[in-house]
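Engineer: can't give you the sequence, but here's the structure:
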């Protein structure tokens, strides 16, 4: 069994200057923004230390090993070998999404998103000139699925693109190969484009099979783009590096036609770190991270069942973000406000993920068991206080 990765102590984490550790006062436990509380993979640390030592801090080169490194990584992890010739880099996944949407959607045309979904999706569609078309996920009782009937109806009404979250944030849903293939065929039938955000793909638990959208067949290759990055799985968001991936000649031509500045926005440190992350020597670290996150998602389930039984939580199959329904506790449409104010725990507000998020919070469990436990106990104290008030 792979050894879990080591979570840093609270004292060590307080030395960080990133958003997670500077947004709130020290009495607040931050379990909101998607940053993890672990040391970097050793190969990444070595690559960045070497770059600093030799002053390798210039512009990103026109030829880099990044695309080939990702292809080898995808082959090992997903049994998929995208052609490096169909890739271009940029600063981050959000930028890649906007740059692609700008070229496949005319101003005012509609783009499907599947709420509850990563809040910037709504803004990215607008930034690209599109209009959001909401087709919420279907909750089946055992999980969430794409509403293919709803997507079909929207595409038939003239929607031009689908912005897919694969795996899905915040639910941690790993879309099935069958549903992705059906989505591709629907888009192909209606002449629409699918842009698949696959930033959480390396974080799929071993029991759940991740399917890259572009791997599902000829229809997906004709209609699709993927945008990928090492940033979420390896905690590199501040270093700015992502890849836009296309498979068909037409889609590759679109990527080649992007201005050179789109690629030059790639961070040099981000590229060096991503190449190290995608290298075989980082696989053991990633496997250890998945083991750690598996333990934490189960610990969270136990903590909620014991101390906050009114909470409804389904363990995610991917990522380190928990989507928790607190409606039964009666803390309003946005319970994160009270939790921050009274429990001193910072969570993401459910309503920012769409109207389906009312009564929900998103909690980041990519941390130590001690911090996770303390956070849940603080939140549970609010319920205990409510009980005292009612007596």
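Structural biologist: Sure thing, it's come through. Keep in mind that what you see is a predicted model, and the values were worked out from it rather than measured.
Engineer: CA atoms for contacts and neighbours, from now on please.
Structural biologist: Will do.
Engineer: check contacts around the residue nearest in space to the middle of the chain.
Structural biologist: Residue closest to the mean C-alpha point of the chain, counted by CA atoms, centre = their mean, is residue 200 at 4.4 Å. Applying CA atoms under 8 Å, 6 or more residues apart in numbering to residue 200 gives the contacts 166-168, 232-233, 318-319.
Engineer: Closest one of these to residue 254?
Structural biologist: If you rank these by distance to residue 254 using CA to CA, residue 166 comes first, at 21.9 Å.
Engineer: how close does that closest one sit to residue 260?
Structural biologist: 27 Å (CA to CA, to the nearest Å).
Engineer: okay, those two: which has more neighbours?
Structural biologist: residue 166 (25 against 12; other CA atoms under 10 Å).
Engineer: quick one: that one from residue 29, how far?
Structural biologist: In terms of CA to CA, residue 166 sits 29 Å off from residue 29.
Engineer: Which residue is the nearest non-sequential neighbour of residue 351?
Structural biologist: The shortest distance from residue 351 to any non-neighbouring residue, by CA to CA, 6 or more residues apart in numbering, is to residue 357 (4.4 Å).
Engineer: Neighbours of residue 19, how many?
Structural biologist: Counted with other CA under 10 Å, residue 19 comes out at 14.
Engineer: same thing with residue 194?
Structural biologist: 27.
Engineer: That one: what's it in contact with?
Structural biologist: 161-164, 184, 187, 223-225.
Engineer: Export those to CSV and append columns for distance to residue 81, secondary structure and neighbour count.
Structural biologist: Formatted as CSV, the contacts of residue 194 follow (distance: CA to CA, whole Å; DSSP: H, G, I helix; E, B strand; the rest coil; neighbours: other CA atoms under 10 Å):
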residue, distance to residue 81, secondary structure, neighbour count
161, 25, strand, 29
162, 24, strand, 27
163, 23, strand, 23
164, 21, strand, 22
184, 19, helix, 26
187, 23, helix, 26
223, 18, helix, 26
224, 16, strand, 25
225, 15, strand, 29
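Engineer: second one coming, line it up with the first:
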């Protein structure tokens, strides 16, 4: 029986016109950008088809996204969210940028924990804020000593600031535990820093690794989250996201609501709401596919890239492979692209600690994954 990742053949996937499939030539196997080679949840197809047939393609209105997300968060994580403190935005990156611009003054520090999603640095620098790095440990987890040092450096600027985290973490696939988040929150509060959390991958957690939102940490009472159904439900092309706060961040949410000038796509909102309301069964099948593939990659690394290091991810569909022992330099992704005609994301773009790594998009069939690693072995 077909599953979300095994429904389409490589030939069918190559008819897609999204960035994943058109950036490189037809001789390259693409496992880079975070798009899934999957079906869509039937609830999404039904809702979008109905809207198109009705010509319902105008401007987005209201905050149905916030109301439905609150229901979703309660159902999946037992997380109580008041829709009053939610705000729909065009996408996660724009939402993060908006919070940074409204919550901080020019030159204020924003601490990130590399290796981390590379647009973080772009929006911080592009907003005229000061980027401060607090690198993760070799195991991809928060390092309290490094956090303390970075937070002290940020506080010394005397401009307040933010800590921007990815949870679950992109690219390493780590799910930050309640204890880790509590330590982070205590240290951030000590130095006068507010936490901003990108939680877009939260529904994609694996067995034994429960997701905990920063909003569920009492010590982070003024934290904010930006998230979206786009990653777990493969809706990157249907733009919508949401900023989520609590009573402790009510004033900032109100300020953003009063000053923002962009809204999500109406069609995107329809799709995301349909995903959150009716996509649970489909998501369960997706997570089973990811669970299978994350362990398959262990076998493929051992077979085709002996000497490389990989630990099955705790969340996301993005494998993080350490290729430093293979002698391919700081940018092995470029070597694999040129010599093997397979496109992975290059680890160095994710900041300090990413050198010599590749990020592998595992949201595809086992056959395509296997062929990608077979090709990669030709570069050795």
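Structural biologist: Ah, there it is. The structure presented is a predicted model; accordingly, all values stated were derived computationally and were not measured.
Engineer: TM-score for the pair, please.
Structural biologist: Once superposed, the chains reach a TM-score of 0.95 (TM-score structural alignment, normalised by the length of structure 2), with 374 aligned residues with a CA RMSD of 1.6 Å.
Engineer: State the distance from the residue nearest to residue 351 of structure 1 to residue 305 of structure 1.
Structural biologist: 21 Å.
Engineer: in what helix or strand does residue 151 of structure 1 lie?
Structural biologist: Assigning secondary structure by DSSP states H and E places residue 151 of structure 1 in helix 148-156.
Engineer: Just give me the mean distance for that helix relative to structure 2.
Structural biologist: Compared with structure 2 after the fit, helix 148-156 of structure 1 shows a mean deviation of 2.1 Å (mean CA distance after the TM-score superposition for structure 1).
Engineer: so that helix matches what in structure 2?
Structural biologist: For helix 148-156 of structure 1, the aligned range in structure 2 is residues 144-152, judged by TM-score structural alignment.
Engineer: How about stretch 289-306 of structure 1?
Structural biologist: Stretch 289-306 of structure 1 maps onto residues 286-303 of structure 2, going by TM-score structural alignment.
Engineer: what about residue 118 of structure 1, is that helix, strand or coil?
Structural biologist: Using DSSP: H, G, I helix; E, B strand; the rest coil, the structure places residue 118 of structure 1 in coil.
Engineer: Now do it: how many residues are near it, please.
Structural biologist: 17.
Engineer: quick one: the residue lying closest to residue 89 of structure 1 once chain neighbours are set aside from residue 296 of structure 1, how far?
Structural biologist: What sits nearest to residue 89 of structure 1 in space, not counting adjacent residues and going by CA to CA, 6+ apart, is residue 243, at 4.3 Å. As judged by CA to CA, residue 243 of structure 1 and residue 296 of structure 1 stand 29 Å apart.
Engineer: Next: residue 380 of structure 1.
Structural biologist: 18 Å.
Engineer: One more: residue 286 of structure 1?
Structural biologist: Taking CA to CA, one finds residue 286 of structure 1 at 15 Å from residue 296 of structure 1.
Engineer: just residue 39 of structure 1 next, same as before
Structural biologist: 16 Å.
Engineer: just residue 48 of structure 1 next, same as before
Structural biologist: From residue 48 of structure 1 to residue 296 of structure 1 the distance is 29 Å (CA to CA).
Engineer: can you pull out the strands in structure 2?
Structural biologist: With DSSP state E, the ranges of strands along structure 2 come out as 29-31, 86-89, 109-112, 130-133, 162-166, 194-198, 224-227, 241-244, 309-310, 318-322, 342-346, 357-361.
Engineer: Comparing the shortest one with structure 1, how large is the average distance?
Structural biologist: Right, strand 309-310 of structure 2. Mean for strand 309-310 of structure 2 is 0.6 Å (mean CA distance after the TM-score superposition for structure 1).
Engineer: ok now that strand, how far from the chain's centre?
Structural biologist: Distance of strand 309-310 of structure 2 from its chain centroid, counting by CA atoms, centre = their mean, to the nearest Å, is 21 Å.
Engineer: Does anything pack onto the helix holding residue 151 of structure 1? Which helices or strands?
Structural biologist: The contact analysis (3 or more CA pairs under 8 Å, 6 or more residues apart in numbering; DSSP states H and E) places helix 148-156 of structure 1 against helix 177-190.
Engineer: tell me which residues of the helix it packs on are tucked away?
Structural biologist: Using 16 or more other CA atoms under 10 Å as the test for burial, helix 177-190 of structure 1 gives 177, 179-188, 190.
Engineer: Please convert those to CSV, extending it with distance to residue 337 of structure 1.
Structural biologist: Below are those laid out as CSV (distance: CA to CA, whole Å):
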residue, distance to residue 337 of structure 1
177, 38
179, 36
180, 36
181, 40
182, 39
183, 37
184, 39
185, 42
186, 40
187, 39
188, 43
190, 42
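Engineer: re earlier: okay, residue 357 and residue 305 of structure 1: which has more neighbours?
Structural biologist: It is residue 357, of residue 357 of structure 1 and residue 305, that has more neighbours when counted by other CA under 10 Å, with 22 against 14.
Engineer: coming back round to it: between residue 48 and residue 296 of structure 1, which one's more packed in?
Structural biologist: Ranked by neighbour count (other CA under 10 Å), residue 48 of structure 1 and residue 296 place residue 296 first, with 21 against 17.
Engineer: so how far is residue 255 of structure 1 from the more buried one?
Structural biologist: Note on residue 296 of structure 1: its distance to residue 255 of structure 1, by CA to CA, is 39 Å.
Engineer: Would you quantify the distance from residue 383 of structure 1 to residue 330 of structure 1?
Structural biologist: Taking CA to CA, one finds residue 383 of structure 1 at 10 Å from residue 330 of structure 1.
Engineer: Settle it for me: which of the two has more neighbours?
Structural biologist: residue 383 (18 against 12).
Engineer: where's the more buried one relative to residue 308 of structure 1, distance?
Structural biologist: Counting by CA to CA, the gap from residue 383 of structure 1 to residue 308 of structure 1 is 8 Å.
Engineer: now residue 45 of structure 1
Structural biologist: 39 Å.
Engineer: In terms of neighbours, single out the busier of those two.
Structural biologist: Counted by other CA under 10 Å, residue 45 of structure 1 and residue 308 do not tie: residue 308 has more neighbours, with 21 against 15.
Engineer: Give the burial count for the closest residue in space to the more buried one that isn't next to it in sequence, as a bare number.
Structural biologist: Using CA to CA, 6+ apart and skipping residues adjacent in sequence, the residue nearest residue 308 of structure 1 is residue 380, 5.5 Å away. For residue 380 of structure 1, the count of nearby residues is 22 (other CA under 10 Å).
Engineer: give me every residue that touches the aligned partner of residue 380 of structure 1 in structure 2.
Structural biologist: Aligned by TM-score structural alignment, residue 380 of structure 1 pairs with residue 377 of structure 2. Contact analysis of residue 377 of structure 2 by CA under 8 Å, 6+ apart lists 304-305, 340.
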